[in-house]
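Participant: Sequence and predicted structure, then a few things I'm wondering about:
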Amino acid sequence: MAVVSLPAPQNGSSPTTPVHRVGEQAFDIVADIGDVALFSALTLAWLVRRRTRWSVLIPNFYAIGVMSVPVVAITGTFIGMVLAVQAHSQFAMMGLATRLGSVINISLVKELGPVLAATMLAGRVGSAMSAELGTMRVTEQIDALTALGTNPIHYLVVPRFLACFLLIPLLTLMADFMGVIGGAVVSTQLMMVDSFAYWQHSREYVGGLDLFAGVFKSFFFGAAIALISCHRGFHSKAGAEGVGKAATEAFVYSFIAILFLDFTIGIAWNAVYKAIWPQSAGLL
């Protein structure tokens, strides 16, 4: 039986077979996940170890929270309007146009509001944080902080983490509110759905737990955005290309994390809900 030999590496370089390349990529992915986990653990350790000054928190709260209100409000409004336009024809064919409010509003408060608010935050804030910290890494400002005796994670990462973690629920509520208003205006004013029936069915099918489910998920989204974006910035490579790549990776990885967390938390939430209220299992 013939033996197939693999090409040997030349000049001390690593093997270039497909199997080796897949192995290297898998190893790099595992190493990156471990590095992010260690970075997150250090951030949480400094969060509880030392109190962060308000003079550092307030500028981050303003840049991350206040400056994100317009884009989140506009996004939420148009999502509600688009849902109303797309769903009305299908519901009207079945004679269920008055139930349009329940579908639009429960979709907004449980899924679309939190996910889109987090996505807008990742695009507007996550990339900016990564680029800012990446520039500080390239220009050795982070090394200068370490030389001066200041922990860079406590000084740079913790305030950004707190701003994202604490303010994204408020941005989620803003997106929910604007989406509900946008959907109601289009449904009742353009599609001529009865206003009383629209809000009556919304009240019957959308409860406080549905709103809490979306806000609860947003805490995890904000934490993931802050940790991933700051980690990419801290490990940015030299040059403008490295900073740009770090900003791009921050948004892409944050978006993947948002979708993954939305899926896993949704499954866990439904399991807990069914365990507490078994009679509602068929309604989820």
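Facilitator: Thanks, I have it.
Participant: From here on, just use CA atoms for contacts and neighbour counts.
Facilitator: Will do.
Participant: What segments of the stretch 101-250 of the chain are helices?
Facilitator: 113-121, 127-138, 141-147, 152, 158-185, 195-205, 208-234, 239-276 (DSSP state H, counting those that start in this stretch).
Participant: Can you spell out which helices and strands pack onto the third one?
Facilitator: In terms of contacts (3 or more C-alpha pairs under 8 Å, 6 or more residues apart in numbering; DSSP states H and E), helix 141-147 is packed against helix 152.
Participant: Over to the fifth one?
Facilitator: Judged by 3+ C-alpha pairs under 8 Å, 6+ apart, the packing partners of helix 158-185 are helix 18-49, helix 54-64, helix 69-93, helix 100-107, helix 113-121, helix 208-234.
Participant: Okay, buried residues for the first one please.
Facilitator: Of the residues in helix 18-49, those scored as buried under the neighbour-count criterion (16 or more other C-alpha atoms under 10 Å) are Val36, Phe39, Ser40, Thr43, Leu44, Trp46, Leu47.
Participant: Check these and tell me the two furthest apart.
Facilitator: Using C-alpha to C-alpha, the two most remote members of the buried residues of helix 18-49 are Val36 and Leu47, lying 16.2 Å apart.
Participant: Kindly reformat the buried residues of helix 18-49 as TSV containing distance to Ala268.
Facilitator: Shown next, in TSV, are the buried residues of helix 18-49 (distance: C-alpha to C-alpha, whole Å):
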residue	distance to Ala268
Val36	23
Phe39	26
Ser40	23
Thr43	26
Leu44	24
Trp46	29
Leu47	27
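Participant: Can you tell me which of those is closest to Lys237?
Facilitator: Distances from Lys237 to the buried residues of helix 18-49, taken by C-alpha to C-alpha, are shortest for Val36, at 16.3 Å.
Participant: how about the closest residue to that closest one other than its chain neighbours, what does it touch?
Facilitator: In space, and not counting its chain neighbours, Val36 is closest to His231: 6.6 Å by C-alpha to C-alpha, 6 or more residues apart in numbering. Counting by C-alpha atoms under 8 Å, 6 or more residues apart in numbering, His231 makes contact with Val36, Phe39, Ser130.
Participant: separation between Phe196 and Gly76?
Facilitator: 23 Å (C-alpha to C-alpha, to the nearest Å).
Participant: Comparison target below:
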Amino acid sequence: MKLPRTTQKFFDEAGAISRFTGRFFHEAFRPRYEIVEFINQCFIIGYRSLPLVGLTGFIMGLVLTMQLRPSLVDYGVESELPAMVGIAIIREIGPVLTALIFAGKIGSSIGAELGSMKVTEQIDAMEVSGTNPYKYLVVTRVLATTLMLPLLVLLGDAISLYGAFMGVNIKTNTSFTLYYTQVFDALAFSDVIPAFVKSFFFGFAVGIIGCFKGFNSSKGTEGVGRSANSAVVVSSLMVFVLDLLAVQVTDLLGLN
């Protein structure tokens, strides 16, 4: 029985990404290590993404608080607003939304950059000159995304909680100390640790998919645009799939 063309293409690409990922683990732990390029990518991927992540986090915390307040007032539990917002941001909304923003900004950037290098034969030139393009271009970027996204999630959560504090004080007068006491009293390690750990997997997925799409780009400038777009779509989808798996694992371990 012959599989439909779309299904066959899906499995072909899944297999290609798996081989690409396997090569990453093969190359990542073998010298020579591109330390300078890795630090440069951490700066580009992490530091330059902070303003967008911070602004989005602040607005998210503010809007979430303003949307939740009327419902809590109706049920007479308005005092639980800081605790509910804190749990929602730390456990789910913060990591996932930050990862989606990261996929849109960094995934497309990596896909377009490596795709442009591929179609202009710069990657082939690196191989001819004796440089390992996979280690220099892929390993450094994937390691940087894996490391930087959890840090961005932590900073984004902190800024988002501050935005929620501003939202709480639109209608009431709650002190900074009281607000954060209510938030952290409602949180446990089982809320924080799974959310932090899964952000490493989000970062790895965004990096590996962006590099895969760029490294396999073709058909000139049209292919570069397609690679950038595909990197965003596939990495965003993988964020949701990994989040679903993370929820199932934490539920099995009794951490929910």
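Facilitator: Thanks, I have it. Predicted model only: the values in this text are computed from it and were never measured.
Participant: Send over the TM-score of the superposed chains.
Facilitator: For these two chains in superposition, a TM-score of 0.95 is obtained (TM-score structural alignment, normalised by the length of structure 2); 255 aligned residues with a C-alpha RMSD of 1.6 Å.
Participant: Quickly compare the helices and strands packed on helix 158-185 of structure 1 and say which is most buried.
Facilitator: Most buried of those by mean neighbour count (mean count of other C-alpha atoms under 10 Å) is helix 113-121; its value is a mean of 27.
Participant: Can you list the helices and strands that it packs against?
Facilitator: Checking 3+ C-alpha pairs under 8 Å, 6+ apart, helix 113-121 of structure 1 ends up next to helix 69-93, helix 158-185, helix 208-234, helix 239-276.
Participant: Show where that helix falls in structure 2, residue numbers please.
Facilitator: Under TM-score structural alignment, the match for helix 113-121 of structure 1 in structure 2 covers residues 94-102.
Participant: distance from the matching stretch to structure 1 after superposition?
Facilitator: Following the fit onto structure 1, the mean deviation recorded for stretch 94-102 of structure 2 is 1.1 Å by mean C-alpha distance after the TM-score superposition for structure 1.
Participant: Let's check: the centremost residue of structure 2 is which one?
Facilitator: Nearest to the geometric centre of structure 2 sits Ala99, at 2.6 Å (C-alpha atoms, centre = their mean).
Participant: mind listing what the aligned partner of Cys211 of structure 2 in structure 1 touches?
Facilitator: Matched to structure 1 by TM-score structural alignment, Cys211 of structure 2 sits across from Cys230. By C-alpha under 8 Å, 6+ apart, Cys230 of structure 1 lies in contact with Gly126, Met129, Ser130, Leu133, Val157.
Participant: rerun at 7 Å
Facilitator: Met129, Ser130, Leu133, Val157 (C-alpha atoms under 7 Å, 6 or more residues apart in numbering).
Participant: Show me which pair in these is furthest apart.
Facilitator: Counting by C-alpha to C-alpha, the most remote pair of those is Ser130 and Val157, 10.6 Å apart.
Participant: what about Lys110 of structure 1, how many neighbours?
Facilitator: Residues near Lys110 of structure 1, counting by other C-alpha atoms under 10 Å, number 23.
Participant: If you could redo that for Val66 of structure 1, that was the one I meant.
Facilitator: Neighbours of Val66 of structure 1 (other C-alpha under 10 Å): 12.
Participant: how about it, what's its partner in structure 2?
Facilitator: So Val66 of structure 1 corresponds to Tyr47, using TM-score structural alignment.
Participant: likewise His201 of structure 1?
Facilitator: By TM-score structural alignment, His201 of structure 1 lines up with Gln182.
Participant: quick one: that match and Ala83 touch, right?
Facilitator: Yes. Counting by C-alpha atoms under 7 Å, Gln182 of structure 2 touches Ala83, with 5.7 Å between them.
Participant: Please tell me how far the aligned residue in structure 1 for Pro150 of structure 2 sits from Phe216 of structure 1.
Facilitator: Counting by TM-score structural alignment, Pro150 of structure 2 lines up with Pro169 in structure 1. According to C-alpha to C-alpha, Pro169 of structure 1 stands 8 Å off from Phe216 of structure 1.
Participant: do Phe39 of structure 1 as well
Facilitator: 23 Å.
Participant: Also Ala247 of structure 1?
Facilitator: Per C-alpha to C-alpha, Ala247 of structure 1 is found 27 Å from Phe216 of structure 1.
Participant: same check, this time on Val36 of structure 1
Facilitator: For Val36 of structure 1, the distance to Phe216 of structure 1 - C-alpha to C-alpha - is 23 Å.
Participant: Then Asp32 of structure 1?
Facilitator: Distance from Asp32 of structure 1 to Phe216 of structure 1, by C-alpha to C-alpha: 27 Å.
Participant: Could you do Ala224 of structure 1 as well?
Facilitator: 13 Å.
Participant: Most neighbours among the contacts of Cys230 of structure 1, which one is it?
Facilitator: Ser130 (31 neighbours).
Participant: Could you double-check that that one sits in contact with Ser229?
Facilitator: Yes. The criterion here is C-alpha under 7 Å, and Ser130 of structure 1 meets it with Ser229 at 5.0 Å.
Participant: what's the overlap in contacts for these two?
Facilitator: Counting by C-alpha under 7 Å, 6+ apart, the residues touching both Ser130 of structure 1 and Ser229 are Ala250.
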